[in-house]
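no letters, just coordinates:
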């Protein structure tokens, strides 16, 4: 069991949409708007019954097409994230098949994926971007990944591969069930959960479960989950922000089949002429790639950023302020905020686009903003993070003084 939990932690590098909002994972769910017309006529069901139906769902096999669209209110991230991951956009021009680099693309824009699942031993995910494809295959004790753009293969076998795949109850990276489970953990006195009609999703009759905060100060307006009426499997989600506009993240099936995929779906043959990188070799050139991208060594970058205030903190972990949807994590980075002249030019522009200077009883600092997760870093190195408004962060910093 401990080994399985360790595997889940390593898998987090593959689950990009979840990782981006990971600081507020217990309060966030993801997916697309549901059709308002042609809704199916289904038996009435209470929110509690629908939650129990989701919990009892035991879907082991499925295949289909999954669409994810992300709008975090961030500037373009592809170049920065690719450089930090040492991936396809790292400046080397060689590309990469490492999942940690390739799946970072899901952080922004709209993407289509093909998914196949045959229990805990076999899963396949294919990211379709125009004429290019990226495939990630888990078959038994092996993981294979292939990037058609660079004709490169990533391979991991044995214990390393087992750690690199989701546990059975997590299904696939960014799977609807895994996301729904995270949302439902937020249920409690601070949360309103209701059933709001029905919908037809990917050709399936579904109920609409709406999860929303009762508290003021959260950046989350609501989460809508479409739950398959027959199986209890979550099919689609919509995360709406209080800032309005497009949903923060839309993710869900446009086609789905609960039959067992053919065994050939999980077979992998190394394409002719492809370069194969073993898992224990992946990332060994990352320090050189970082230096090429930013003109500074990893040590210089670490000093300049102070780990963005996220690498330090107390030995006992962050202090938790508040509860439910307005929970804030507070900790001391152990170093003052980086001076502007010490920050690499590329990262400086990124930080300036995200940050607003603020002041209060705590002194002064910068609030880094997205449509959901916001973070206040004070000039003396204190950090406050949560799915809350900037004012809530300032209030928390003031109260700590």
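Yes, it's here. The structure displayed is predicted, hence computed values, not measured ones. Numbers count the residues shown, from 1 in each chain.

contacts, neighbours, all on C-alpha from now
OK.

who's in contact with the nearest residue to residue 360 once chain neighbours are set aside?
Spatial nearest neighbour of residue 360, chain neighbours left out: residue 398 (6.5 Å); criterion: Cα to Cα, 6 or more residues apart in numbering. With contact taken as Cα atoms under 8 Å, 6 or more residues apart in numbering, residue 398 is in contact with 360, 361, 362.

and here's the other structure:
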């Protein structure tokens, strides 16, 4: 693979998973691939026509129930660091909830009334977490901890941004927002076609299918089910090139495009709730703080722990690889020694045990940390190569970049 160096940034700017939809996608082919008769009998459309239908949709009001399931194949240690389990519990700050969506299945109710009013409520048994955007205010409420997050300034910014996201929720988990992120990443590395028609939430839908042109990606395809009448994305699925259940499956089970009741977007903090204003709330990521406490060359840079860490993006589209230099001058061998020292954090030894077998190449030697989506090659000299590529493809990318 020819190394196309696009940009260099601080390693702390790099984050991995649910955003894989946006990283994975690319160009709009004009090949007239048509929906077949396995689902509802709908008029034939080309991929270009279906994309234009999505872009032309002006639906700004809806309510419904949706589900997001994520199976990244993370080890138990990583799941714990991400705060596995339900979304409810802990801080009410929206930023602290994002990483918890990287694993498991979550059901939520969503409502939208134009760019200035959205609400999303995650249901976790008897507990729930709600995020409400109403005009210039944003409220977050965690029923388990009885904590409230409030940010007026963020609400004003959300209102401005909302004009570009007609039915988006503030956590970026709605099928419409995931589809938008996928299409925004358009480039020359993807084949786009129309797949089978389908029914989603009782509505007829076309399916837009995006696949990598080249081999080596861990992503087999991204499939976007689009409402045949109004062009609103109803479901997004990210499928693995290795088969099995979807990596990401986010879609409506019920949806109504009528105007939601006005009181849907009103919120008053419950009696006795602890209220944190946006300027006072902690914006730190618990998983990152815990990972940064481990003496892990390379991985500290990956999660933002290395102050000198630099990230260079190699390649593009589905084949993009982030090369991270920890800047520590220390490598995996140093970490292996420290992890086995008496008194070392148990998480360090657990993480070392979770790393894959040794690999060798022109880049040198190292180990590959694997998930269903993202693989990371951690070298003995302190570099990390990360991408949504298979192990073999990642080693080839590291060799080409040497």
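Okay, I see it. Quantities reported herein were computed from a predicted structural model and do not represent experimental measurements.

may I have the TM-score of the superposed chains?
Superposed pair, TM-score by TM-score structural alignment, normalised by the length of the first structure: 0.80. Supporting alignment: 363 aligned residues with a Cα RMSD of 3.2 Å.

the host helix or strand of the residue nearest to residue 360 of the first structure vs the second structure - mean distance after superposition?
Assigned by DSSP states H and E, residue 398 of the first structure belongs to helix 390-400. Superposing on the second structure places helix 390-400 of the first structure at an average distance of 1.6 Å from its equivalents, by mean Cα distance after the TM-score superposition for the first structure.

which parts of that helix are buried?
390, 392, 393, 394, 396, 397 (16 or more other Cα atoms under 10 Å).

just how off-centre is that helix within its chain?
Helix 390-400 of the first structure sits 26 Å away from the centroid of its parent chain (Cα atoms, centre = their mean, to the nearest Å).

please apply the same query to stretch 332-339 of the second structure.
31 Å.

now stretch 236-254 of the second structure
Relative to the chain's own centre, stretch 236-254 of the second structure is displaced by 13 Å; criterion: Cα atoms, centre = their mean.

can you give me the end-to-end span of it?
15 Å (Cα to Cα, to the nearest Å).

got the buried residues for that stretch?
Those would be 236-241, 246-252, 254, for stretch 236-254 of the second structure by 16+ other Cα under 10 Å.

format the buried residues of helix 390-400 of the first structure as a markdown table; extra columns: distance to residue 19 of the first structure.
Below are the buried residues of helix 390-400 of the first structure laid out as a markdown table (distance: Cα to Cα, whole Å):
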| residue | distance to residue 19 of the first structure |
| --- | --- |
| 390 | 21 |
| 392 | 23 |
| 393 | 21 |
| 394 | 25 |
| 396 | 24 |
| 397 | 25 |
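
and the furthest pair within the residues you listed?
Based on Cα to Cα, the longest span within the buried residues of helix 390-400 of the first structure runs between 390 and 397 and measures 10.7 Å.

relative to residue 63 of the first structure, how far out is the residue nearest to residue 360 of the first structure?
Applying Cα to Cα to residue 398 of the first structure and residue 63 of the first structure gives a distance of 51 Å.

with residue 80 of the first structure instead?
Residue 80 of the first structure is 33 Å from residue 63 of the first structure, where distance means Cα to Cα.

what about the two, which has more around it?
Set side by side, residue 80 of the first structure and residue 63 show more neighbours around residue 63, with 22 against 17, by other Cα atoms under 10 Å.

all strands for the stretch 1-150 of the first structure, in order.
61-70, 109-118, 122-129, 132-139, 142-147 (DSSP state E, counting those that start in this stretch).

and residue 283 of the first structure, which of these is closest to it?
Closest among those, once you apply Cα to Cα, is strand 142-147, at 14.8 Å.

whereabouts in the first structure does stretch 101-121 of the second structure align?
Under TM-score structural alignment, stretch 101-121 of the second structure corresponds to residues 106-126 of the first structure.
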